[in-house]
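Engineer: Pasting the sequence and the predicted coordinates here, then a few questions.
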Amino acid sequence: MVKGIGNWLVKHSESLPERLAVVYNEKRFTYAELNERVNRFANALLSLGVRKGDRVNALLLNTNEMLESMFACAKIGAIFVPINFRLSVDEVHYIVNDSRGYHLIYDGRMKSLVDQLRTQNSSLQEYIHVGSDPHKEDSVYEDLIAEANNVEPEFDIFLDDIHLMMYTSGTTGRPKGAMLTHGNTLWNAINFINAIPFNYSDSTLTVAPLFHIGGMSVMTTPLLYIGGTIYLDDQFDPNRVMQKIHDERITSLFLVPAMWQALTTVENFGAYDISSLQLAVSGGAPCPITVIEFFQKREIPFYEGFGLTETAPFVCILDRENTLRKNGSVGKAPIHTSVRIVDPLDRDVPSGEVGELIVNGPNVMVGYWNKPKATSEAIKNGWFYTGDLAKFDDEGFIYIVDRKKDMIITGGENVYPIEIEQLLFRHPNIREAAVIGCPDEKWGESIKAIVSLKNNSQQLSVQDIETFLNGKIARFKIPKQVEIVEALPRNATGKILKTVLRQKV
């Protein structure tokens, strides 16, 4: 009988019982200890009325309780719904009610947010508190574990059962719950270990948020699948990350581009021994080429990948052998995933031409929760339509050109903001850059660059930008407007919120 991803811990607790599984601050759990805690919490959830198919909401940071809760739900067939704790109470309330969750596991540091949530009419009936100072009516996480038994839950779990529901960022409207199965997470892990060189002796530092598919499943679940070690950190600080790699001899690291960029600003970068780091992966948004070059010069194997919540997330990755030769590409699809690039009539476009990237494979979600129309629009004949514009080169390497919705049409010409942004990143005084289209009576849209500066005492004008870009790109691609801001708006996963920028136009 297939037991789903919960069976990973069972197997490792039998074959690798003393191997270190999860580390959070001073807490260190072997696979045997982790499996026992997961079993106890799974049985506690059953005693609280959780049943197969129920959605269990969570407002948790990158702690051992986050992973334990997910695996506990997996063992009893419940669906784990991690929620971005940086959202407003109204946004959290929407997700809770949309998912129809009756149970909420929350970190005590979220107490203010949860107290506001209690005052709203929601589907929640049971609150489980992690940490100290719980509400008098709440269950306490560690008490539940201490009081529950360690018997292995016996449930019929299959690979097509849903175990995880992650809500998309909602940058274009209300967030949607992407339903990911045990099979999606399993095949994502298999794709990773076929594409990148790591094994059970490896470790990773998970500091990208686990409520996001990148934090959960780029490194974390694939390493747990093969019996590696997960170090968790619930706050991102560049120096702290460098110190942890130095102290714990971390071998792999996934960060979103904004985090990688922050590491490049560490003043005493060379003082840390990070020679153990054999795998650096960026994803979640296009990584500035200047950042990739920074790590390549320091002989740190740097991989740029591309994926989405709906694909669990692995779609393609550029391997270390081609990072220099194919800079700017996101590589090729892994062995168990297929990709196509199509025109609006679903015809494959020739190499070098731009079309929409679509994905097929066992890593593609089964659909959006309670949204059949959105599901049918996104998945057609087994192919997931990403909304990303891309092209193949003559060797089959994939280049993400831009989001379909971000493309600018000026004077009948298609302009892809990423191309301009990558050049702006090379300007010596530009720290961040985003390019958007603005309504223009003559041209349809005109191009605007919004930048933050490294040195605010040295201002930039449109003419400065024009001079810098002149000869590097076609004249019609050069921004006609420039706005300087302190910082660009980003969501919790580091993506620049261009919808926010466009609203201000």
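Structural biologist: Nice, thanks for sending it over. Numbers count the residues shown, from 1 in each chain.
Engineer: hey, let's count contacts and neighbours off CA atoms from now on
Structural biologist: Fine.
Engineer: now the helices for the stretch 301-450 of the chain?
Structural biologist: 372-378, 417-424 (DSSP state H, counting those that start in this stretch).
Engineer: Pull out the buried positions in the first one.
Structural biologist: This means helix 372-378. With burial defined by 16 or more other CA atoms under 10 Å, the residues of helix 372-378 counted as buried are 375, 378.
Engineer: likewise stretch 158-165?
Structural biologist: With burial defined by 16+ other CA under 10 Å, the residues of stretch 158-165 counted as buried are 158-159, 161-165.
Engineer: Could you tell me which residues make contact with the closest residue in space to residue 150 that isn't next to it in sequence?
Structural biologist: Leaving aside its sequence neighbours, residue 150 sits nearest to residue 40 (CA to CA, 6 or more residues apart in numbering; 5.0 Å). Counting by CA atoms under 8 Å, 6 or more residues apart in numbering, residue 40 makes contact with 144-146, 148-151.
Engineer: Let me have these in JSON lines, extended by neighbour count, distance to residue 305 and secondary structure.
Structural biologist: JSON lines is the format used below for the contacts of residue 40 (neighbours: other CA atoms under 10 Å; distance: CA to CA, whole Å; DSSP: H, G, I helix; E, B strand; the rest coil):
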{"residue": "144", "neighbour count": "19", "distance to residue 305": "39", "secondary structure": "helix"}
{"residue": "145", "neighbour count": "20", "distance to residue 305": "38", "secondary structure": "helix"}
{"residue": "146", "neighbour count": "13", "distance to residue 305": "41", "secondary structure": "helix"}
{"residue": "148", "neighbour count": "19", "distance to residue 305": "41", "secondary structure": "coil"}
{"residue": "149", "neighbour count": "16", "distance to residue 305": "41", "secondary structure": "coil"}
{"residue": "150", "neighbour count": "17", "distance to residue 305": "39", "secondary structure": "coil"}
{"residue": "151", "neighbour count": "11", "distance to residue 305": "40", "secondary structure": "coil"}
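Engineer: another structure for you, compare them:
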Amino acid sequence: MSNQLIAACRPSATTVEKYQKAGIWRTDTILDDLARWLDRTPDSVAVLALEDRHDVVRLTYREFAKYVTRFAGALHELDVRSGQVVAMQLPNRWQVGPLMLACAKIGAIFAPIMTSIRPRELERVLRRVNAAVCVTVDSWEGFDHSAALAGLTPTLPGLRHRVVLGDRVSADEIDFRAHFEQTAWEQTHADVLGEMSADPDQVAFILFTSGTTGEPKAALHTLNTAHATYMTDSVKIT
């Protein structure tokens, strides 16, 4: 599937108006929500997560927002642009949230992949979405994910960068901590990032089914369709 084809898959103006009128979709996004919480309570805890199963990571809204912008700058530095796909195969780590919102900020499409997926299925998924970047973990649950991804590189000409989160990063891989976490891209790319805003009706996520009854199938979601998933109030569509 080409990036142009994915980017062209957006709801019609009539559909957008219908769901906005019903109160299911909106004109702002989760990035606007983050900006509001940052303004109201910047030093409250936004994320509480385990790091390597024993260290607790606490991020305030101020810190979380900083990482969203920093990660967006890191992706922009890797020449990731609107409509391109950033795949991710990570366990449940705190970096996932900021990375997802960073993709939304620059208009990139976020494609999370389960850590249980192995090379044959991973190659199919990455090829299908034509991922420009894949972020993975060095190893998890006894499996060497970075080595598996490296072995697929010759079959994935569209994959420009392999990014690895962990302690083992080879010379032809990008160290997630060094490039994404420790480099202040929010300062060096402030002008470019300041001009970016998320489109609530652009394809923002590619989510794959489990594949238990066949090959995993890709479902396209916008920020609005994802937001509607979490709505709890009943609404009436006319």
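Structural biologist: Nice, thanks for sending it over. Values in this document were obtained by computation on a predicted structure and should not be read as measured data.
Engineer: now what about the TM-score between them?
Structural biologist: The TM-score (TM-score structural alignment, normalised by the length of the second structure) is 0.76; 197 aligned residues with a CA RMSD of 2.1 Å.
Engineer: if we can go back for a sec, part of a helix, is the residue nearest to residue 150 of the first structure?
Structural biologist: Yes - according to DSSP: H, G, I helix; E, B strand; the rest coil, residue 40 of the first structure belongs to a helix.
Engineer: Can you find the partner of it in the second structure?
Structural biologist: Superposed on the second structure with TM-score structural alignment, residue 40 of the first structure falls opposite residue 70.
Engineer: what's the distance between its match and residue 173 of the second structure?
Structural biologist: Noted for residue 70 of the second structure: a distance of 19 Å to residue 173 of the second structure, by CA to CA, to the nearest Å.
Engineer: Assign a three-state SS to residue 94 of the second structure, would you?
Structural biologist: Using three-state DSSP, the structure places residue 94 of the second structure in coil.
Engineer: now do residue 135 of the first structure
Structural biologist: When classified by three-state DSSP, residue 135 of the first structure comes out as coil.
Engineer: Aligned counterpart of it in the second structure, please.
Structural biologist: In the second structure, residue 135 of the first structure lines up with residue 170, judged by TM-score structural alignment.
Engineer: how much space between that match and residue 35 of the second structure?
Structural biologist: On the measure of CA to CA, residue 170 of the second structure and residue 35 of the second structure end up 36 Å apart.
Engineer: middle-most residue in the second structure, spatially?
Structural biologist: Nearest to the mean C-alpha position of the second structure, by CA atoms, centre = their mean, lies residue 100 at 2.8 Å.
Engineer: what's the counterpart of that residue in the first structure?
Structural biologist: Match for residue 100 of the second structure (TM-score structural alignment): residue 70.
Engineer: From residue 76 of the first structure, how far off is that match?
Structural biologist: Residue 70 of the first structure sits at a distance of 10 Å from residue 76 of the first structure (criterion: CA to CA).
Engineer: so residue 127 of the second structure touches residue 156, yeah?
Structural biologist: Yes - using CA atoms under 8 Å, residue 127 of the second structure is in contact with residue 156, at 6.3 Å.
Engineer: The residue nearest to the centre of the second structure: what's it in contact with?
Structural biologist: Residue 100 of the second structure neighbours (CA under 8 Å, 6+ apart): residue 110.
Engineer: helix or strand for it, which one?
Structural biologist: In the assignment (DSSP states H and E), residue 100 of the second structure maps to helix 96-106.
Engineer: and that helix, how far from the first structure on average?
Structural biologist: Mean deviation of helix 96-106 of the second structure relative to the first structure after superposition (mean CA distance after the TM-score superposition for the first structure): 0.9 Å.
Engineer: Off-centre distance for that helix?
Structural biologist: In terms of CA atoms, centre = their mean, to the nearest Å, the centre of helix 96-106 of the second structure is found 5 Å from the chain centre.
Engineer: Quick one: list the elements packing against the next helix or strand after that helix.
Structural biologist: Proceeding N to C from helix 96-106 of the second structure, the next assigned helix or strand is strand 109-112, under DSSP H and E. With contacts defined as 3 or more CA pairs under 8 Å, 6 or more residues apart in numbering; DSSP states H and E, the packing partners of strand 109-112 of the second structure are strand 85-89, helix 96-106, strand 203-208.
Engineer: Identify the residue range in the first structure corresponding to strand 109-112 of the second structure.
Structural biologist: Under TM-score structural alignment, strand 109-112 of the second structure corresponds to residues 79-82 of the first structure.
Engineer: Equivalent analysis for stretch 33-48 of the second structure, please.
Structural biologist: Aligned using TM-score structural alignment, stretch 33-48 of the second structure spans residues 8-23 in the first structure.
Engineer: neighbouring contacts of that stretch?
Structural biologist: Stretch 8-23 of the first structure has contacts (CA under 8 Å, 6+ apart) with 28-35, 64, 224-225, 227-232.
Engineer: Which positions in that stretch come out as buried?
Structural biologist: For stretch 8-23 of the first structure, the neighbour count (16+ other CA under 10 Å) marks 8-13, 16-17, 19-23 as buried.
Engineer: Which of the residues you listed fall within strands?
Structural biologist: In this view, these that belong to strands under DSSP state E are 20-23.
Engineer: what would the residues you listed look like in JSON lines with distance to residue 58 of the first structure?
Structural biologist: Shown next, in JSON lines, are these (distance: CA to CA, whole Å):
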{"residue": "20", "distance to residue 58 of the first structure": "25"}
{"residue": "21", "distance to residue 58 of the first structure": "22"}
{"residue": "22", "distance to residue 58 of the first structure": "19"}
{"residue": "23", "distance to residue 58 of the first structure": "20"}
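Engineer: Whichever helix or strand residue 74 of the second structure is part of vs the first structure, average distance?
Structural biologist: For residue 74 of the second structure, the enclosing helix or strand under DSSP H and E is helix 61-77. Average distance, helix 61-77 of the second structure versus aligned residues of the first structure after superposition (mean CA distance after the TM-score superposition for the first structure): 0.5 Å.
Engineer: what's stretch 247-267 of the first structure aligned against in the second structure?
Structural biologist: Using TM-score structural alignment, stretch 247-267 of the first structure lines up with nothing in the second structure.
Engineer: Look up the closest residue to residue 159 of the second structure, ignoring the ones flanking it.
Structural biologist: Using CA to CA, 6+ apart and skipping the chain neighbours, the partner closest in space to residue 159 of the second structure is residue 132 (4.5 Å).
Engineer: actually residue 339 of the first structure, not the one I typed
Structural biologist: residue 359 (4.6 Å).
Engineer: From what I see, that neighbour and residue 315 are in contact.
Structural biologist: Yes - applying CA under 8 Å as the test, residue 359 of the first structure and residue 315 come out as touching, 7.3 Å apart.
Engineer: Mind listing the shared neighbours of those two?
Structural biologist: With CA under 8 Å, 6+ apart, residue 359 of the first structure and residue 315 have common neighbours 337, 339.
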